[in-house]
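Participant: Predicted structure and sequence below. I'll ask about it afterward.
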Amino acid sequence: MDFDLTEDQRLLKDSVDRLIAQQYGFEQRKKYIREPAGYSVAMWDQIAELGLLGLPFEETLGGFGGGAMETAIVMEAFGRGLVLEPFFATVILGGGLLRRAAPASVLGALAPRVAAGKLKLAFGHVERHSRYDLSDVSTTARRDGSGYVLDGAKSVVIHGDAADRIFVTARIGGERRARDGIGLFLLDPATPGVSRRGYPTQDGQRAAELTLTGVRVTADDVLHDNALPLIEHVVDEAIAALCAEAVGAMQAMHELTLEYLKTRKQFGRPIGSFQALQHRSVDMLVALEQARSMAMFAAVMAEEENPIERRRAIAAAKVQIGRSAHHIGQEAIQLHGGIGVTTEYAVGHYFKRTTMIEQLFGDADTHLAYLARHGGLFGRAA
């Protein structure tokens, strides 16, 4: 298999790397996080101008026509920059749901607006009790004429406070954890009965709690009446994107740590000259390269239509990403000493972000348990 980037992919990588290097230094990020939205609106416009917001859409829809590998290139760069803008919520989650679940009329109307930076999206699916079970939905959708009435609550809706439209799941039929009967709706947050409370997360991002009380939706707002298989595919693609972002963040932590070992002096010489610390920095590099390999594997498998093979691959990647992020983050903090946990220094912020990535859509233990139940990466499904 050829892992070299194509010419178009190299151009994409160069342009995104340049944007992050020039516009997303750590001090610049501090300014962005203090803006009213919690991110830079001007940077959002620049990301749109580069065409990155149209990444998952066909060129006929104003998009980039990229796939999982192009997404990985962008997300790795964003991981190095600790990007705050709602790219993941809008393009990866929202764009994925638009592409896979929306009818042609809705896709044609909304995708160009997303690509132009005029429409931000979010996905409200997780509920307080659901843990990592995508089928655990208790929000209800009660039939009302040609439409539905929604009641329930969604938690940790990533960038839900900034979204112009929110994808919401609700149970049309079946028991609480039944795989069938989960509907997918597209809501305007200004609809009567919708309330949302935004808040910052521990990694500097934004999220919202969403409450639905007697929310009336029309038949046009119903994108799918049995949406779980589509949601699972989009979430697998999202996990692959998060794996790439984590690699970017881990690489930044490793580079910061090496630089610190070269400049921090103790006993009259750089601490990086001590062999024990050199061994620890090499172990960090090994963990980083293991994570990079599995992130690439996840990107290759994210578009696999066989759900069993795709799910195994994504689970295996998430396990390695979680383990590598935990090891590299802890080593980076320890080798920096006290400065590693201060808000004024970057390495602690990277560790917070990789910790959040480790928890999103299932931690390492959850995915390892899935692989054990299904015979491992190359085993037979139970």
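Facilitator: Perfect, thanks for sending it. Numbers count the residues shown, from 1 in each chain.
Participant: Please make it C-alpha for all contacts and neighbour counts, starting now.
Facilitator: Fine.
Participant: got the buried residues for stretch 294-304?
Facilitator: Across stretch 294-304, burial judged by 16 or more other CA atoms under 10 Å covers 294, 295, 296, 297, 298, 299, 300, 301, 302, 303, 304.
Participant: ok, second structure coming up, stack it against the first:
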Amino acid sequence: MKVALDSDQQMFATVSAALAAELSDRWDAGRERAEAGRPLISAADVDKIAEAGWYAIRLDEEAGGASGGCLDVCIVAEQLGRHVVPAPALGTLIALEQLRVHGGDPALQESIATGERTVAPVLTANLREFATADTKDARLVAFDTAGVTTGLIVDKTASEYGLGPSACGADLTRELAPLAGAKGVEHELARGTDVEARDRAIAYALALISADLLGVSERALADSVEHAKTRHQFGAPIGSFQAIQHMLAECLVSVDVMRSAVWYAAWAVDSLPPSEALRAARTAKAFASQEAVQVSQAAVQTLGGLGMTWESRAHVWQRRVQLDRALFGDETVQYDLLTRA
């Protein structure tokens, strides 16, 4: 059986890739040390994302959404990773799903989807779980906060929190920020605390992060192959060397398997019971976390001395992969949870 995107999804992927490339265009991947601070994000960037309908893909029609599937959102997430987009899209999409599955106010969801509000999901300090109203850890952090002013904890209610200054992290393309001050506005949830809804929201988040890892890996592999074709050493392109060929061939296999795992996890989020969807998503996240690291490291090796320089995109891939890997637990955490289940 052949599994592939249909014609509409392929067209959507092409359009999403064009916007992702535009959003990352001003943020030069080659950064000097003095410039390796915050991503360059503007209100116009958020407006572009909202106008493209990315935030609203998954939302119900009453919230101004398109009632799209998880795979549709993963198509966007893949392009976010492929172009290492520094705009706060992934975090906002995850926060919106939390609101959707827990029955958040449709008007609130719509205000986020249109870019009127900017929010980021709040996680525990180790980045492994969504924060809850009962979380005792005072070091809660919001994820993907570049250009965002509000952290959102979705539990018994949806509570807004102000954000402190961005914390310095491994990823140059996305920011983490601690909460600052007391709880702000609270929004009622129709379904409140619901274990099944929470599991589905986690499965959705894992699928999107895995798709981001897939996108980074695809770009790292593509650029590595192109470099291997044009870089000559000892009078021949380095792509003719067996060691390079074998390394990149293994990366290709990893990327193809990663894609299958991500697509299956995305399908499971919409089609299987929450526990089974979560198992599929954990499997995809475990594999993608492990293999994306290998692919990004292979890119550094293929690019050679160029890959070791600060202005190379290779170090940006590595940094983004490492944050994705940590989100909701790396492969070790996922395999442990799968074994326990």
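Facilitator: The structure has been received and is ready for your questions. Treat the numbers as computed from the prediction; the structure is a model and nothing was measured.
Participant: And the TM-score between them?
Facilitator: The TM-score (TM-score structural alignment, normalised by the length of the second structure) is 0.87; 337 aligned residues with a CA RMSD of 2.9 Å.
Participant: just to revisit the earlier point, quick one: the buried residues of stretch 294-304 of the first structure as CSV, columns for distance to residue 75 of the first structure and secondary structure too.
Facilitator: CSV is the format used below for those (distance: CA to CA, whole Å; DSSP: H, G, I helix; E, B strand; the rest coil):
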residue, distance to residue 75 of the first structure, secondary structure
294, 15, helix
295, 11, helix
296, 12, helix
297, 15, helix
298, 13, helix
299, 11, helix
300, 15, helix
301, 16, helix
302, 14, coil
303, 16, coil
304, 20, coil
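Participant: now the counterpart of residue 299 of the first structure in the second structure: how far from residue 57 of the second structure?
Facilitator: Aligned counterpart of residue 299 of the first structure in the second structure: residue 266 (TM-score structural alignment). Separation of residue 266 of the second structure from residue 57 of the second structure (CA to CA, to the nearest Å): 14 Å.
Participant: for residue 284 of the second structure, same thing?
Facilitator: Using CA to CA, residue 284 of the second structure is found at 22 Å from residue 57 of the second structure.
Participant: neighbour-wise, which of the two wins?
Facilitator: Higher neighbour count among residue 284 of the second structure and residue 57: residue 284, with 29 against 21, using other CA atoms under 10 Å.
Participant: which stretch of helix or strand covers that one?
Facilitator: Assigned by DSSP states H and E, residue 284 of the second structure belongs to helix 274-303.
Participant: That helix against the first structure, how far on average?
Facilitator: When the first structure is overlaid, helix 274-303 of the second structure sits 1.4 Å from its aligned residues on average, using mean CA distance after the TM-score superposition for the first structure.
Participant: Wasn't residue 123 of the first structure part of a strand?
Facilitator: Yes - assigned with DSSP: H, G, I helix; E, B strand; the rest coil, residue 123 of the first structure falls within a strand.
Participant: quick one: the residue lying farthest from the centre of the first structure from residue 367 of the first structure, how far?
Facilitator: Distance from the centre of the first structure peaks at residue 268, with 44.0 Å (CA atoms, centre = their mean). Noted for residue 268 of the first structure: a distance of 46 Å to residue 367 of the first structure, by CA to CA.
Participant: Great, nothing more from me.
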